[in-house]
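# Coordinates only, no sequence provided:
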């Protein structure tokens, strides 16, 4: 089932025992808190792990103006960029503002991006709802003990989501490890 930001926030509010919202702009305390905290919590969770559904690759466009110092070339980062994973095998780079600086004349960037909420798999949506409930707790209830409990639950959901996501790729075999070759 494809979810929206509104549905994710409403689910988090329901976990707190608060009424769901019909719009992020409806003017209620719940809507204002959801609107103010949602994007930051979503992006923090997305950038915390190289999620398979939010990882992409792109050949970056080189900018005409070279960097001022350190590297020879500057490249424009893609829209929705959240976190770099690599700029190619063995390529040294640095991120500055919305650019990638490197000495390589071409860059194939592997990165985490911000996908549409409809692309969130159920395991990630559950982790995000749990995290949102923890984030919304103090502003709505002023109950720090409950917020700590909800944050612990959110961490558990995040571990489960990472585990589910990591099972969506072939396990890499250990190769060239000296202790394995000694066994004969």
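Structure received. The shown structure was predicted, so the numbers you read here are calculated from the model rather than taken from an experiment. Numbering: from 1, shown residues only.
# C-alpha from now on. contacts and neighbour counts both.
Noted.
# Distance of residue 126 relative to residue 55?
Distance of residue 126 to residue 55, given as Cα to Cα, to the nearest Å: 19 Å.
# Ok, residue 104 next?
In terms of Cα to Cα, residue 104 sits 22 Å off from residue 55.
# who touches residue 158 in this structure?
Counting by Cα atoms under 8 Å, 6 or more residues apart in numbering, residue 158 touches 124, 127.
# what about it, which helix or strand?
Following DSSP states H and E, one finds residue 158 within helix 144-166.
# Tell me the buried residues in the helix or strand immediately after that helix in the chain?
Scanning forward in sequence from helix 144-166 by DSSP H and E, the next helix or strand is helix 178-182. The neighbour-count check on helix 178-182 (16 or more other Cα atoms under 10 Å) flags nothing as buried.
# structure B:
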């Protein structure tokens, strides 16, 4: 754990009324419980959406052996990613999504000799947007309420504030608003659809002659 992460924990502890009591050098039982809480909150918050500040494009490493599953090439997927990549592409700008592929044993197989993956990754608190950091502190505070105060009502109230009610399946609250804002800040249209003729009809200009591209 880094000093930056410890600072976020102390923000959350202060938010629930315990004060900045955590240190990365603390070996107390409570400090150990607090550290165990950190990773589940990271997993939940980073895994719930492809946050634009936590994406990264990787070039996939091609396997030397010829695949036995019928595809021409196999690739290892980037280590350290969170979940499966958002998309696989035949170009580094991820503008040409690969549609014919398979995933087997954590590896990518397709007929393209070079591939890239757009992945969700963990990034340091130093680059978290302020509004996202505030939401994370609320979520972390909810997870800390029981080990620190044995207060389940505080936990439940803060979970609703962070993620919304159970009827929203964890997509409401402040994180739900941030997901909507993050999605709205992206280019019009999903890049995964830009090579689809119907999407091109809507999003591309007439100068692209989109219909002719698919007339062959």
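Everything's here; your move. Note that the coordinates shown come from a computational prediction; the quantities given were computed from them, not determined experimentally.
# Neighbour count for residue 104 and residue 55 of structure 1, which is higher?
residue 55 (21 against 15; other Cα atoms under 10 Å).
# Next up, the contacts around the spatially closest residue to that one that is not a sequence neighbour.
With sequence-adjacent residues excluded and distances taken as Cα to Cα, 6 or more residues apart in numbering, residue 55 of structure 1 is closest to residue 112, at 4.5 Å. By Cα under 8 Å, 6+ apart, the contact set of residue 112 of structure 1 is 46, 47, 50, 51, 54, 55, 56, 81, 82, 83, 84, 85.
# What of residue 138 of structure 1?
So, once contact is read as Cα under 8 Å, 6+ apart, residue 138 of structure 1 ends up touching 144, 147.
# repeat that for 10 Å
If a contact means Cα atoms under 10 Å, 6 or more residues apart in numbering, then residue 138 of structure 1 has 144, 145, 146, 147, 148 as its contacts.
# how about it, what's its match in structure 2?
Under the alignment (TM-score structural alignment), residue 138 of structure 1 maps onto residue 146 of structure 2.
# State the helix or strand in which its match lies.
Following DSSP H and E, one finds residue 146 of structure 2 within helix 130-149.
# Give me the angle between that helix and helix 173-184.
Relative orientation of helix 130-149 of structure 2 and helix 173-184, computed by axes from the mean of the first three to the mean of the last three Cα atoms, to 10 degrees: 160 degrees.
# and helix 130-149 of structure 2, how far from structure 1 on average?
Overlaying structure 1 shows helix 130-149 of structure 2 at a mean distance of 1.2 Å from the equivalent residues (mean Cα distance after the TM-score superposition for structure 1).
# Of all the residues in that helix, which ones are buried?
So, applying 16+ other Cα under 10 Å, buried residues of helix 130-149 of structure 2: 132, 134-145, 148.
# Can you tell me how far the residue nearest to the spatial centre of structure 1 is from residue 92 of structure 1?
Closest residue to the average C-alpha location of structure 1: residue 46 at 1.0 Å, with Cα atoms, centre = their mean. Residue 46 of structure 1 is 24 Å from residue 92 of structure 1, where distance means Cα to Cα.
# Is the residue nearest to residue 55 of structure 1 in a helix, a strand, or coil?
Put simply, residue 112 of structure 1 is strand when judged by DSSP: H, G, I helix; E, B strand; the rest coil.
# quick one: what's aligned to it in structure 2?
Residue pairing (TM-score structural alignment): residue 112 of structure 1 is matched to residue 120 of structure 2.
# Tell me the secondary structure of residue 103 of structure 2, please.
Going by three-state DSSP: residue 103 of structure 2 is strand.
# what about whichever residue in structure 1 pairs up with it, distance to residue 113 of structure 1?
Aligned by TM-score structural alignment, residue 103 of structure 2 pairs with residue 94 of structure 1. From residue 94 of structure 1 across to residue 113 of structure 1, the span is 18 Å (Cα to Cα).
# Between those two, which is the more surrounded one?
residue 113 (23 against 14).
# wait, what's in contact with the closest residue to that one other than its chain neighbours?
Spatial nearest neighbour of residue 113 of structure 1, excluding adjacent residues (Cα to Cα, 6+ apart): residue 81 at 4.5 Å. If you count contacts by Cα under 10 Å, 6+ apart, residue 81 of structure 1 has them with 47, 54, 55, 56, 98, 111, 112, 113, 114, 115.
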